[in-house]
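Participant: Just need the structure, nothing else, for what follows:
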Amino acid sequence: MQNRQIRVIGIGTGDPEHLTLQAVRALADVDVVFVLDKRAETADLVEIRRRICAAHIRKPHRVIAVEDPPRERQPVDYGSTVAAWHAARAERLEAAFAKDLGPGAVGAILAWGDPALYDSVLRILDRIAARQQVAFTRTVIPGLTSVQVLAARHGVPLNGIGGSVLITTGRRLAAGWPGEIDSVVVMLDGDPAFGHLNPDLTIFWGAYLGSPDEILIAGRLGDVSDAIRRTRAEARDRHGWIMDIYLLRRDPTDTDRDAKPR
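Facilitator: Now for the predicted structure:
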């Protein structure tokens, strides 16, 4: 008996042209696409996936919406809360695989950006595989990340000459500027955590990258931080959700290396 196939396909940040040729080929013979549905608040994200499938899957197929379990947004114990959320996601996807993907069939999960960068799908599939209740083989197709798109939209390199780049989260940035790093990319920042940092940093901010609703702001942090917060809040109210990211860059000659939260 043939195993089910699960293809985890990076689809970029919203522009259908972000799909690589490899991603297009991987989609062509898919039987079932599984989508973790966050309900009405992100219905347009589900619709983008449906349009991608309609454009590139060359055979009759189904799109199965799996209700995403709720997640506590500001937990006391972040690690345990995320682990419980991943476990609940794994249970629901495992049930969907068993019900909707027969032996030998090809399933796909479309991951925003690249599935290896701040995405939970691969960890969830590891959980399902470890349970050994539903047999499947896994293939991962890389995608264009929001990090790359942000740099491209602003027309800047991510790193300074010979410098390093740190990709982190707003939760970690809240603890202060990370040591000797000159360039920091910040993802998953629900409440922008740059207010305590050196106002002479340069920020390159973007939201809804790759979509018709894309917003870009750049400049000296002290000059544009209020505008970013205001624009971000207005956009979130308008859409019901927001996906944004920013790059902070420090002048390597700056001696203020130890900005701490107030």
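Participant: contacts and neighbour counts: CA atoms only from here.
Facilitator: Noted.
Participant: Now do the contacts for V24.
Facilitator: Applying Cα atoms under 8 Å, 6 or more residues apart in numbering, we find V24 in contact with H56.
Participant: Distance of it relative to L125?
Facilitator: Per Cα to Cα, to the nearest Å, V24 is found 22 Å from L125.
Participant: what's the answer for G102, then?
Facilitator: Look at G102 and L125: by Cα to Cα, they are 17 Å apart.
Participant: same deal with V66?
Facilitator: 14 Å.
Participant: ok, now G219?
Facilitator: 40 Å.
Participant: And those two? Which one has more around it.
Facilitator: L125 (19 against 15; other Cα atoms under 10 Å).
Participant: What helix or strand is the more buried one located in?
Facilitator: L125 belongs to helix 121-131 when assigned by DSSP states H and E.
Participant: run this one through as well so I can compare:
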Amino acid sequence: MNDRRTIDLALIGIGTGNPDHLTRAAEAAMRAADLILLPRKGAARSDLIDLRRAICANVLADTRRVVEFDLPSRDAEGDYLDAVDRWHDAIAAIWAREIATHLPEGGRLALLVWGDPSLYDSTIRIARRLKAGIRLSVIPGITSLQALTAAHAMPLNALAAPVLVTTGRRLRGDGWPPGVDTLAVMLDGHCAFADLPPRGVHIWWGAYLGMPQQAIDAGPLADVAARIVTTRAALRADHGWIMDTYLLRRGEDAR
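Facilitator: Modelled structure (predicted):
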């Protein structure tokens, strides 16, 4: 029996925007929840909340347990990590408020997370900021890297070779990390690949992976970098937002 004061918090990976990415475990966790919280990220990103709403409508017989909240904005000024830390505090405070309002006696709460909660997502970190009485579980989902390699029909790694997952911020600031020939790059809002020495490098890029507006491109970096930058800018202007990722590989196994 669940303790009256305990919140069982399920972080549910929902894939990259395709309702078919939802696993049976994810569907079961959604149906078991007493409350599902959906974040609104502003009018420019209304597609994201609309997809979450559609997933809930498809899975749940009763959507009255679904509550939406406005996600606060992250401060773009000052130190990046400090700004992210304050942002996470603000989000955790909103979750705590919604829990106190809708589950004052405890119960089962669910949050729907793009891709998988464990890969370049901070939902787990935010959940750990909540006070005692939270029992956390994670339901894995299809990641953007899986969707990217599937879209290009390619393996993530070269034969018997490692892969480094990094961010556009790190790639732009530090350059290509030593000792590895394959990079999976997340969260790159400034096309760091375009500033790399392109010789011998191949790129596989994808945006809105798994969604109806999915766009992909690939080729030698020297040939396609400028085209990807132009395509990305046009897509962002059309939709008001963009989520994309890419794989870089250099050397003999670049293709």
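Participant: For the longest helix seen in the first structure, grab the matching residue range in the second structure.
Facilitator: In terms of residue count, the longest helix belonging to the first structure (DSSP state H) is helix 78-100. Aligning helix 78-100 of the first structure against the second structure (TM-score structural alignment) gives residues 80-102.
Participant: can you list contacts of the matching stretch?
Facilitator: Contacts of stretch 80-102 of the second structure (Cα under 8 Å, 6+ apart): L35, L71, P72, S73, R74, D75, A76, E77, I126, A127, R129, L130.
Participant: What about these, which one has the most neighbours?
Facilitator: Counting by other Cα under 10 Å, top hit in the contacts of stretch 80-102 of the second structure: L35 with 23 neighbours.
Participant: where exactly do the strands run in the stretch 151-255 of the second structure?
Facilitator: Secondary structure of the stretch 151-255 of the second structure (DSSP state E, counting those that start in this stretch): strands located at 164-167, 182-186, 201-207, 215-220, 244-250.
Participant: and the third one, how far from the first structure on average?
Facilitator: Okay, so that is strand 201-207 of the second structure. Aligned to the first structure and superposed, strand 201-207 of the second structure gives a mean residue distance of 0.3 Å (mean Cα distance after the TM-score superposition for the first structure).
Participant: Now do that strand: which range of the first structure does it align onto?
Facilitator: Using TM-score structural alignment, strand 201-207 of the second structure corresponds to residues 201-207 of the first structure.
Participant: now, the most widely separated pair of the contacts of stretch 80-102 of the second structure?
Facilitator: Of all pairs drawn from the contacts of stretch 80-102 of the second structure, the greatest distance, 34.3 Å, lies between L35 and E77 (Cα to Cα).
Participant: Leaving out the residues flanking it, which one is nearest to the aligned partner of V149 of the first structure in the second structure?
Facilitator: Matched to the second structure by TM-score structural alignment, V149 of the first structure sits across from A147. Computed as Cα to Cα, 6 or more residues apart in numbering, the closest residue to A147 of the second structure that is not its neighbour in sequence is L209, at 6.1 Å.
Participant: neighbours around the one you found, how many?
Facilitator: Counted with other Cα under 10 Å, L209 of the second structure comes out at 26.
Participant: same deal with D8 of the second structure?
Facilitator: 20.
Participant: Surely it forms part of a strand?
Facilitator: Yes: judged by DSSP: H, G, I helix; E, B strand; the rest coil, D8 of the second structure forms part of a strand.
Participant: now it: how far from A96 of the second structure?
Facilitator: 13 Å.
Participant: ditto for W205 of the second structure
Facilitator: 38 Å.
Participant: the more surrounded of those two?
Facilitator: More crowded of W205 of the second structure and A96, by other Cα under 10 Å: W205, with 23 against 16.
Participant: Now do the contacts for the nearest residue to the more buried one once chain neighbours are set aside.
Facilitator: In space, and not counting its chain neighbours, W205 of the second structure is closest to Y246: 4.2 Å by Cα to Cα, 6+ apart. Applying Cα under 8 Å, 6+ apart, we find Y246 of the second structure in contact with L145, L148, A184, V185, M186, I203, W204, W205, G206.
Participant: could those residues go into JSON lines alongside distance to R250 of the second structure?
Facilitator: Converted to JSON lines, the contacts of Y246 of the second structure look like this (distance: Cα to Cα, whole Å):
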{"residue": "L145", "distance to R250 of the second structure": "18"}
{"residue": "L148", "distance to R250 of the second structure": "18"}
{"residue": "A184", "distance to R250 of the second structure": "12"}
{"residue": "V185", "distance to R250 of the second structure": "14"}
{"residue": "M186", "distance to R250 of the second structure": "18"}
{"residue": "I203", "distance to R250 of the second structure": "9"}
{"residue": "W204", "distance to R250 of the second structure": "12"}
{"residue": "W205", "distance to R250 of the second structure": "15"}
{"residue": "G206", "distance to R250 of the second structure": "18"}
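Participant: Which among the residues you listed count as buried?
Facilitator: L145, L148, A184, V185, M186, I203, W204, W205, G206 (16 or more other Cα atoms under 10 Å).
Participant: quick one: G17 of the second structure is in a helix?
Facilitator: No: using three-state DSSP, the assignment for G17 of the second structure is coil, not a helix.
Participant: so what corresponds to it in the first structure?
Facilitator: So G17 of the second structure corresponds to G14, using TM-score structural alignment.
Participant: Find me the equivalent region of stretch 27-46 of the first structure in the second structure.
Facilitator: Against the second structure, stretch 27-46 of the first structure falls on residues 30-49 (TM-score structural alignment).
Participant: so how far is the matching stretch from its chain's centroid?
Facilitator: 14 Å (Cα atoms, centre = their mean, to the nearest Å).
Participant: again, but for stretch 147-158 of the first structure
Facilitator: 16 Å.
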